[in-house]
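What follows is a protein structure lacking sequence information:
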């Protein structure tokens, strides 16, 4: 389904997108980040927090490292400010890239098993599907943030994968 090269490319894309998103969000007034906007998680800050939490949860399953505190309902409050989010995002993007650079083809086959707090049940899914889902989840929520940002009068950022710099950026 997917390859180690795909994982590295998408980890780089994720870091590039998050860096651009952070720059775009830093221009907004702080209250614009916390204003309820009718999105699934409400505000821009809550949505980027959920995205950070989700990436940490998936990475805990993939690399068996630390998982985030709380469940999905707590995901929207994992950082209190954009500045704290930015530093945590940088560290998490580094974790994703390090994992992607070490993953082997054999690591992407077979099943991943975990207990899902959302489903309240054990889940077994193909590893490749889970990795693809993590990268898709990132893109989905950044799209929501992009829409909320531009609706708030902010400037969007370039999201086209083919425009990603080939020599960077790296977290």
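Received, thanks. Treat the numbers as computed from the prediction; the structure is a model and nothing was measured.

When you work out contacts or count neighbours from here on, use the C-alpha atoms and nothing else.
Will do.

which SS class is residue 65?
Secondary structure, DSSP: H, G, I helix; E, B strand; the rest coil: residue 65 is coil.

Pretty sure it sits against residue 59.
Yes - at 7.2 Å, residue 65 and residue 59 qualify as touching, with contact defined as CA atoms under 8 Å.

Comparing those two, which residue is more hemmed in?
Counting neighbours by other CA atoms under 10 Å for residue 65 and for residue 59 shows that residue 59 has the greater number, 21 against 13.

quick one: the more buried one and residue 90, what's the gap?
As for residue 59, its distance to residue 90 is 14 Å (criterion: CA to CA, to the nearest Å).

what does residue 55 give?
Using CA to CA, we find residue 55 at a distance of 12 Å from residue 90.

More neighbours: which of those two?
residue 55 (23 against 15).

Which secondary structure elements does the strand or helix carrying residue 129 sit against?
Using DSSP states H and E, residue 129 maps to helix 127-151. For helix 127-151, the packing partners by 3 or more CA pairs under 8 Å, 6 or more residues apart in numbering; DSSP states H and E come out as helix 4-26, helix 44-63, strand 111-116.

Buried residues of the last one, list them for me.
Taking 16 or more other CA atoms under 10 Å as the basis for neighbour counts, the residues of strand 111-116 that come out buried are residue 112.

Figure out how far it is from the centre of its chain.
19 Å (CA atoms, centre = their mean, to the nearest Å).

which residues touch that strand?
When contacts are defined by CA atoms under 8 Å, 6 or more residues apart in numbering, strand 111-116 is touched by residues 61, 121-127, 130.

Let me know the closest of those to residue 79.
The closest of the contacts of strand 111-116 to residue 79 turns out to be residue 61 (CA to CA; 21.2 Å).

thinking again about what came up before, touching the helix holding residue 129 from outside, list them.
When contacts are defined by CA under 8 Å, 6+ apart, helix 127-151 is touched by residues 1-2, 7, 10-11, 14, 21, 25, 37, 39, 44, 47-48, 51, 54-55, 58, 107-112, 155-157.

ok, and here's another one to check against it:
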């Protein structure tokens, strides 16, 4: 189970990187244009993802950020700055998952209004990311940029497709082969 969470953390980083790289290619105004979705723009959706990441990653690190994580609903006006910040929190999440032990997954973490096992928190966090990335991904269909491939990262046959992403993130193929 530990290896699965570690793999999810790397997949999360790669998917966020690819989606935000596509967002950087949007034409002027497309990032914030109103669209159909739970959060009605790519900007709002991806800003929501990062504020929720800040909340949960901070809690998993033992912090006290709490609801201050989303005090600013849209902290980033452009995908370039959002991509930098998302990468930072994604690497923090990788660090958390790299330190996991089986016993830690069952440990309850008391934070904000929650008292949950760490395994449940991680499962929720990864599902949350996938859920909202999917919404943003669908919104790309109405833009000048084709929705990027977000689900082919971990198979050995996907190496060629992820090589550029790994290079841009400063990772090596070996970082993904430890699973």
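Everything's here; your move. What you see is a predicted model, and the numbers here were worked out from it, not measured in a lab.

Let's see the PyMOL selection covering just the buried ones among the contacts of helix 127-151 of structure 1.
Applied in PyMOL, the following selects the buried portion of these according to 16+ other CA under 10 Å:
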select buried, resi 7+10+11+14+21+25+37+44+47+48+51+54+55+58+108+112+156+157
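
re the thing from before, intersection of neighbour lists for residue 65 and residue 59 of structure 1?
The contact lists of residue 65 of structure 1 and residue 59 share no entry, where a contact means CA under 8 Å, 6+ apart.

in what helix or strand does the residue of structure 2 most remote from its centre lie?
Counting by CA atoms, centre = their mean, the extreme residue of structure 2 relative to its mean C-alpha position is residue 103, 24.8 Å from that point. Secondary-structure element containing residue 103 of structure 2, defined by DSSP H and E: helix 102-106.

name the helices or strands packed onto that helix?
Helix 102-106 of structure 2 sits against helix 118-139, with contacts defined as 3+ CA pairs under 8 Å, 6+ apart.

Would you agree residue 94 of structure 2 is in contact with residue 10?
Yes - Residue 94 of structure 2 is in contact with residue 10 according to CA under 8 Å; the separation is 6.5 Å.

joint contacts of those two?
Shared contacts of residue 94 of structure 2 and residue 10, defined by CA under 8 Å, 6+ apart, are not found at any residue.

List the contacts of residue 79 of structure 1.
Taking CA under 8 Å, 6+ apart as the criterion, residue 79 of structure 1 is in contact with 49, 85.

How about the secondary structure of the counterpart of it in structure 2?
Matched to structure 2 by TM-score structural alignment, residue 79 of structure 1 sits across from residue 76. Reducing the assignment at residue 76 of structure 2 to three states with three-state DSSP gives coil.

ok, residue 76 of structure 2 to residue 44 of structure 2 distance?
Counting by CA to CA, the gap between residue 76 of structure 2 and residue 44 of structure 2 amounts to 9 Å.

do residue 10 of structure 2 as well
Taking CA to CA as the measure, residue 10 of structure 2 and residue 44 of structure 2 are separated by 24 Å.

and if you look at residue 124 of structure 2?
Going from residue 124 of structure 2 to residue 44 of structure 2 by CA to CA gives 20 Å.

Among these two, which residue is more densely surrounded?
For residue 124 of structure 2 versus residue 44, neighbours defined as other CA under 10 Å are more numerous around residue 44 (22 against 13).

That one pairs with which position in structure 1?
Residue 44 of structure 2 maps onto residue 46 in structure 1, by TM-score structural alignment.

Kindly report the same for residue 120 of structure 2.
Taking TM-score structural alignment as the criterion, the aligned counterpart of residue 120 of structure 2 in structure 1 is residue 129.

State the number of residues packed around that match.
The local packing of residue 129 of structure 1 (other CA under 10 Å) involves 15 other residues.

Could you report the distance from it to residue 165 of structure 1?
When CA to CA is applied, the distance between residue 129 of structure 1 and residue 165 of structure 1 equals 26 Å.

Ok, residue 35 of structure 1 next?
Using CA to CA, one gets 33 Å for the distance from residue 35 of structure 1 to residue 165 of structure 1.

Redo the helices and strands packed on helix 127-151 of structure 1 as CSV? Include distance to residue 145 of structure 1.
Formatted as CSV, the entries for those read as follows, by distance: least, CA to CA, whole Å:
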stretch, distance to residue 145 of structure 1
helix 4-26, 8
helix 44-63, 6
strand 111-116, 25
